[in-house]
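>>> 3D model of this:
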Amino acid sequence: MDMMARLAGWQIRPPLIEHPPLPTCADADRLLVDRPGTRLKNLFLRDNYGRRHALLLTRPGKQVDLKALSRQQGWSRLGFASAERLQRYLGVAPGHVSVLALVNDVAQQVELWLDEELKDGDDFHCHPLRNTATVLLSRSDLLRFTGQTGHTPLWLPVPSF
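The predicted structure is shown next:
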C-alpha cells in the first residue's frame, strides 16, 4: 500500500523524511537523526488472554509500568504482542510500527492509547508502514487519520517506573 497516496486521498499531506532503516528509537539516537517534531515510542500490547489489543504511543525514553497500566485500564495482565499478532492485526513487522499501521486494522480490533504527556506535541514522527521513512503528522492530521480509520484515540496518564 502506498501510505502517502492513502493519506493524500484523505487530504493529509505531511512532510516525508527518507532515512536509513530505524527499527527502534535507540537506532535513531545512534544515527543522530535530527528531525523536528515529537518523537514517539509505539508499543503494541495485548491482554493476558490475547483477546484485546492496544497500540500505545508514548515518549521514547519512558519506561511504561505495564502492570499499573493494566490495572488502570481494567485489562488482565498486559504484555507485548508477538510479531505474528502484529502482522495479523496491524499488517507490519516489528520495527515498522506507528499509528499509521491502524489503516490495516479494518476490523477495529486494536484500541489506540495516547500518553497524556503527548497532548502538547505536534508533528508526530510516524513510519509510513516502513522504517526507512518518517512522516511528520500534525495533531490535526493525526485526528483526521484516526477518524478515517475509525479509531478513537484514548488519551490517558501512562504510569511509568
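>>> switch to C-alpha atoms for all contacts and neighbour counts from now on
Noted.
>>> can you tell me the helix or strand for Lys67?
Element membership for Lys67 (DSSP states H and E) is helix 66-73.
>>> buried residues in the lengthiest helix in the chain?
In the chain, taking DSSP state H as the definition, the longest helix is helix 139-149. Of all the residues in helix 139-149, those buried under the rule 16 or more other CA atoms under 10 Å are Arg139, Asp141, Leu142, Arg144, Phe145, Thr146, Thr149.
>>> repeat that for stretch 152-161.
Of all the residues in stretch 152-161, those buried under the rule 16+ other CA under 10 Å are Pro153, Trp155, Leu156, Val158, Pro159.
>>> neighbouring contacts of that stretch?
By CA atoms under 8 Å, 6 or more residues apart in numbering, the residues outside stretch 152-161 that reach it are 58, 62-66, 68-69, 111-117, 146.
>>> please enumerate the strands of the protein.
16-18, 41-46, 53-58, 79-80, 110-115, 124-126, 133-137, 154-156 (DSSP state E).
>>> and this one, so I can compare the two:
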Amino acid sequence: MDEKKAYEILKKYNIDYKKFNHKVLTTLEGNLNLVEGQQVKNLVLKNKKERQVYFIIIEESKYLDIGKLESEIGEKRLSFLSEDKLFEYLACHVSAVTPLGLVYDVNNKVKVLIDDSLDLDTTLGVHPFVNNITLNIKFRDLLRIFDDINTEYELVNI
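I've put the predicted structure just below:
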C-alpha cells in the first residue's frame, strides 16, 4: 500500500496530524523517543475458523496475554492473522500495521479492541502504511473514522 493513501484518508476526514520521519521500525522497544505522544502497538488476531478478526490497539510497553484476552472477550484459540489475510483485510503488511487500513475492511470482518488503559483524549501514533514514518493524530479522530465506516470497537482490559 502506498503511504499517499493514508494522507488521502486523513484529508477526507479533515484530520490534522504531525509527521515524524524515522528509521525503519520493526519494534517500538527502545525507539519511543523518536516521536511524540502516546505510542501503541497494533496486533491483528483471528479466532480459530477466522469467523472474527480482531484489531488490537495496546499501549506499546504492554505484553499481550492472549489467554487473558480470550477470557476477556469470550474467545478460544486466538492466533495471529497471516500476512496474506492481513493485506486482504487491511491493505497493510506486518511491519506497518495501521488502523487506517480498516477503511479497506468493506465487509466489517474486523472488530477493534482498544486497551482500556489508553487515553482516548490525547494523540496516538499510526503508521501511514509504511514503518519509517509515524503520524500523531487525535485518538478521537480515529474513532470518528471507525464510526463512519461502521467498524465496531470496544475498550477492553488487556
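>>> of the strands of the first structure, which approaches Cys25 of the first structure most closely?
With CA to CA, the closest approach to Cys25 of the first structure among these belongs to strand 41-46: 6.9 Å.
>>> and the closest one against the second structure, how far off on average?
Aligned to the second structure and superposed, strand 41-46 of the first structure gives a mean residue distance of 0.7 Å (mean CA distance after the TM-score superposition for the first structure).
>>> which of the contacts of stretch 152-161 of the first structure are buried? Put it as a PyMOL command.
Buried members of the contacts of stretch 152-161 of the first structure, defined by 16+ other CA under 10 Å, are picked up in PyMOL with:
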select buried, resi 58+64+66+68+69+111+112+113+114+115+146
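>>> what's near enough to touch Ser61 of the second structure?
Glu29.
>>> please say which position in the first structure it maps to.
Using TM-score structural alignment, the partner of Ser61 of the second structure in the first structure is Gly61.
>>> ditto for Gly37 of the second structure
Checking TM-score structural alignment: Gly37 of the second structure goes with Gly37.
>>> with Val24 of the second structure instead?
Aligning on TM-score structural alignment places Val24 of the second structure opposite Pro21 in the first structure.
>>> what's the closest non-adjacent residue to its match?
Of all residues not flanking Pro21 of the first structure in the chain, Thr132 sits nearest, at 4.4 Å (CA to CA, 6 or more residues apart in numbering).
>>> correct me, but the match of Val24 of the second structure touches Asn131?
Yes. Using CA atoms under 8 Å, Pro21 of the first structure is in contact with Asn131, at 5.2 Å.
>>> between those two, which one's more packed in?
Between Pro21 of the first structure and Asn131, Asn131 has the larger neighbour count (other CA atoms under 10 Å), namely 21 against 14.
>>> I'd say the more buried one and Ile17 touch.
No. Between Asn131 of the first structure and Ile17 there is no contact under CA under 8 Å: 10.7 Å.
>>> centroid-nearest residue for the second structure?
In the second structure, the residue lying closest to the centroid (CA atoms, centre = their mean) is Pro99, at 3.7 Å.
>>> show me what contacts the residue nearest to that one when sequence neighbours are not counted?
Nearest residue to Pro99 of the second structure, sequence neighbours excluded (CA to CA, 6+ apart): Val126, at 7.2 Å. By CA under 8 Å, 6+ apart, the contact set of Val126 of the second structure is Thr98, Pro99, Leu100, Thr134, Leu135, Asn136, Ile137.
>>> is it possible to get JSON lines of these that adds distance to Leu78 of the second structure?
Formatted as JSON lines, the contacts of Val126 of the second structure follow (distance: CA to CA, whole Å):
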{"residue": "Thr98", "distance to Leu78 of the second structure": "20"}
{"residue": "Pro99", "distance to Leu78 of the second structure": "19"}
{"residue": "Leu100", "distance to Leu78 of the second structure": "23"}
{"residue": "Thr134", "distance to Leu78 of the second structure": "28"}
{"residue": "Leu135", "distance to Leu78 of the second structure": "29"}
{"residue": "Asn136", "distance to Leu78 of the second structure": "29"}
{"residue": "Ile137", "distance to Leu78 of the second structure": "29"}
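>>> which of those show up in the first structure as well?
Compared against the first structure with both residues aligned by TM-score structural alignment, their matches' CA atoms under 8 Å, the contacts of Val126 of the second structure retain Thr98, Pro99, Leu100, Thr134, Leu135, Asn136, Ile137.
>>> which one of those residues is nearest to Gly30 of the second structure?
Thr134 (15.2 Å).
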